[in-house]
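**Q** pasted the sequence and its predicted model underneath.
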Amino acid sequence: MNRLDNKVAIITGGANGQGAVEAELFIAAGAKVVITDINAEAGQATAARLGEGCTFLPHDVSLEQDWARVVETTLELHGHIDILVNNAGIFRVLTLEETDLAVWNQSVAINQTSVFLGMRAVAPAMKERKAGSIINISSIAGLTSAKAHAYCATKWAVRGMSKSAAVELGPHNIRVNSVHPGFIDTPMLDGHGVPREQLVARVPMGRTADVIEVARLVLFLASEDASYCSGHEFVVDGAIKA
């Protein structure tokens, strides 16, 4: 179940946290994984820990030329690209009035433009294979509201972009889905500026999620077990109350 034998995946933001766990799970399922990140030191350490199935490439996901280099290098290394996980992102707890233009532009560049650039960059290679799976990591904030204006706006955008791409790329047997995590036990959770116990109080299951619980869903969507799943939102939130 959920095997990725002979598949090649690119995972952005893979140096640590959710991306690194996804990479580890993918490799265990039989894939070759290219993790990318702006943090070269952490990325190299993660790739060394995960072994020969993993390669690290430095990558600013907001830059078109970096995407071209990552795709070209991946094809040189492995010959094809089967999976893209757009995992990189930033989270700033700022209201509408607190958000200046610099913060807005940075949020759009990393959380939204990177998803556009990534999908566009891998599409030709996937079309050539007549198959592919793109998983865009959004957030529960991409389905509801949050006191983080730019973050919420960009994560809603990722949802819509995924649906649009799924329709466009579907005739080429390329699936596109968005994943919407709730309160996940990563350092980003502390960026809410709210004590964890207050966040947990909103979750009927009474706990935050472990990163592996998101990674397992991403693995499912990457695999052929999800061969007819495209254009949809997959939520991992423990039934968060608004």
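**A** Yep, that arrived. Numbering: from 1, shown residues only.
**Q** from here on, contacts and neighbour counts on C-alpha atoms
**A** Fine.
**Q** in the lengthiest helix in the chain, which residues are buried?
**A** Identified as the longest helix of the chain according to DSSP state H is helix 149-169. Buried residues in helix 149-169, counted by 16 or more other CA atoms under 10 Å: 149-163, 165-166, 169.
**Q** in the chain, which spans are strands?
**A** Per DSSP state E, the chain carries strands over the ranges 8-12, 32-37, 54-58, 83-86, 132-137, 174-181, 233-236.
**Q** got another one to weigh against that:
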Amino acid sequence: MGRVDGKVALVTGAASGLGRADARLLAAEGARVFLSDVNEDQGRAAAKDIGTGATFIAHDVGDEAAWVRVMATIEDAAGGLDILVNNAGVVQLASPEDCTLADFQFANRVMSEGVFLGCKHGLRLLKKSAAASIVNMSSVASHIGYPVFFAYTAAKGAVRAMTKSIAVHCQASGYPVRCNSIHAGAIETPMVQFAQGRTDEAPQAIPESGILPPDALGTPSDVANMVLYLASDEARFVTGTEFVVDNGMLARAAS
């Protein structure tokens, strides 16, 4: 307990899935957490479920004016920001030939431009922190060709590259801000259920502990645990790095 005591965190896309799990764990470990999402009903329910120390803010991550407003709200309410988790994401089923320009632009607006805007406007507060951390949610899709998720793959590849540039920029500028990316494999979330055509099925029951077989899906807590580590001061010597949380998927693909 208390691994992020006294820190202020913002988690985007926190109404469900990975973002909700991230926000819950950060709050449990002592952070004051702001959850943001375009889904206001689910977002407010998530903040209420977490309880004390959790606040919901309606937020479209692709809207620059919204980022300015969110950062001003956090500064007014909490005085600063120590942790930024750029988690908001969408997925569309379309190959390079089937993907429309509108679909491509939408995916990149949320996951590429959204991460850029989060880092750009978040740094105004983060660089005033004693020790700050940006965690950008990428994907194993940035390492493997997934033509059926073409726009998603392109956006996550941009996140992977931006993360390293932001990390080096912060060091060169003397900012006390680390920046790392997480590359998760298939995690049992509403997004993965949609991608696998299981939206009408109940979520799979996955053990919260113990070793999983190669074909198993992970749980949101598997990713949240990595977010917590990177957000905490335990990771003070870690920046510009990509963390793969995929139960060996990339290793098997390379063999």
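**A** Arrived safely. All values reported here derive from a predicted model rather than from experimental measurement.
**Q** farthest residue from the center of structure 1?
**A** Glu97 (28.0 Å; CA atoms, centre = their mean).
**Q** work out which residue lies at the spatial centre of structure 1.
**A** Closest-to-mean residue, structure 1, CA atoms, centre = their mean: Asn87 / 2.2 Å.
**Q** okay, now Asp215 of structure 2: neighbour count?
**A** 10 (other CA atoms under 10 Å).
**Q** for Thr239 of structure 2, which residues are in contact?
**A** Thr239 of structure 2 is in contact with 164, 167, 178-180, counting by CA atoms under 8 Å, 6 or more residues apart in numbering.
**Q** for the nearest residue to Ser165 of structure 2 once chain neighbours are set aside, what are its contacts?
**A** Spatial nearest neighbour of Ser165 of structure 2, excluding adjacent residues (CA to CA, 6 or more residues apart in numbering): Gly240 at 7.6 Å. Gly240 of structure 2 is in contact with 163-168, 178-181, counting by CA under 8 Å, 6+ apart.
**Q** pick out the most distant pair among these.
**A** Val168 and Ser181 (13.4 Å; CA to CA).
**Q** residue boundaries of the helices in structure 1?
**A** 17-28, 40-50, 64-78, 101-107, 114-129, 149-169, 196-200, 211-222.
**Q** do you know how far the alignment partner in structure 1 of Ala94 of structure 2 is from Val211 of structure 1?
**A** In structure 1, the residue equivalent to Ala94 of structure 2 is Leu94, according to TM-score structural alignment. Distance, Leu94 of structure 1 to Val211 of structure 1, using CA to CA, to the nearest Å: 25 Å.
**Q** then Val158 of structure 1?
**A** In terms of CA to CA, Val158 of structure 1 sits 20 Å off from Val211 of structure 1.
**Q** next one: His80 of structure 1
**A** Distance from His80 of structure 1 to Val211 of structure 1, by CA to CA: 28 Å.
**Q** kindly report the same for Ser138 of structure 1.
**A** Counting by CA to CA, the gap from Ser138 of structure 1 to Val211 of structure 1 is 15 Å.
**Q** likewise Gly13 of structure 1?
**A** From Gly13 of structure 1 over to Val211 of structure 1 the distance is 14 Å, taken as CA to CA.
**Q** the two: which has the busier surroundings?
**A** Neighbours were counted for Gly13 of structure 1 and for Val211 using other CA under 10 Å; Gly13 has more, 25 against 19.
**Q** pretty sure the more buried one is touching Ala42, no?
**A** No: contact criterion CA atoms under 8 Å: Gly13 of structure 1 and Ala42 do not qualify, at 10.4 Å.
**Q** now do the same for Tyr175 of structure 2: its match in structure 1.
**A** Checking TM-score structural alignment: Tyr175 of structure 2 goes with His172.
**Q** gap between stretch 60-78 of structure 2 and the chain center?
**A** 17 Å (CA atoms, centre = their mean, to the nearest Å).
**Q** ok, residues contacting it?
**A** 8, 12, 34, 37-38, 57, 59, 80-81, 88, 109-110, 113-115, 117-118, 121-122, 125.
**Q** how about stretch 130-144 of structure 1?
**A** So stretch 130-144 of structure 1 is in contact with 81-87, 115, 119, 126, 151-159, 162, 172-182, 218, 221-223, 235, 237, 242, going by CA under 8 Å, 6+ apart.
**Q** any idea which of the contacts of Thr239 of structure 2 is closest to Gly19 of structure 2?
**A** Among the contacts of Thr239 of structure 2, and counting by CA to CA, the member closest to Gly19 of structure 2 is Asn180, at 16.1 Å.
**Q** that closest one: neighbour count?
**A** Neighbours of Asn180 of structure 2 (other CA under 10 Å): 27.
**Q** for Gly2 of structure 2, which non-adjacent residue is spatially closest?
**A** Gly2 of structure 2 sits nearest to Glu29 (CA to CA, 6+ apart), 4.4 Å away.
**Q** contacts only, for the counterpart of the one you found in structure 1.
**A** Under the alignment (TM-score structural alignment), Glu29 of structure 2 maps onto Ala29 of structure 1. Ala29 of structure 1 makes contact with 2-5, according to CA under 8 Å, 6+ apart.
**Q** gap between Arg198 of structure 2 and Gly62 of structure 2?
**A** When Arg198 of structure 2 is compared with Gly62 of structure 2 (using CA to CA), they lie 28 Å apart.
**Q** for these two, indicate the residue with more neighbours.
**A** Taking other CA under 10 Å, Arg198 of structure 2 and Gly62 do not tie; Gly62 has more neighbours (22 against 14).
**Q** quick one: map the more buried one onto structure 1.
**A** Using TM-score structural alignment, Gly62 of structure 2 sits opposite Ser62 in structure 1.
**Q** Ala184 of structure 2 now?
**A** Aligned partner of Ala184 of structure 2 by TM-score structural alignment: Pro181.
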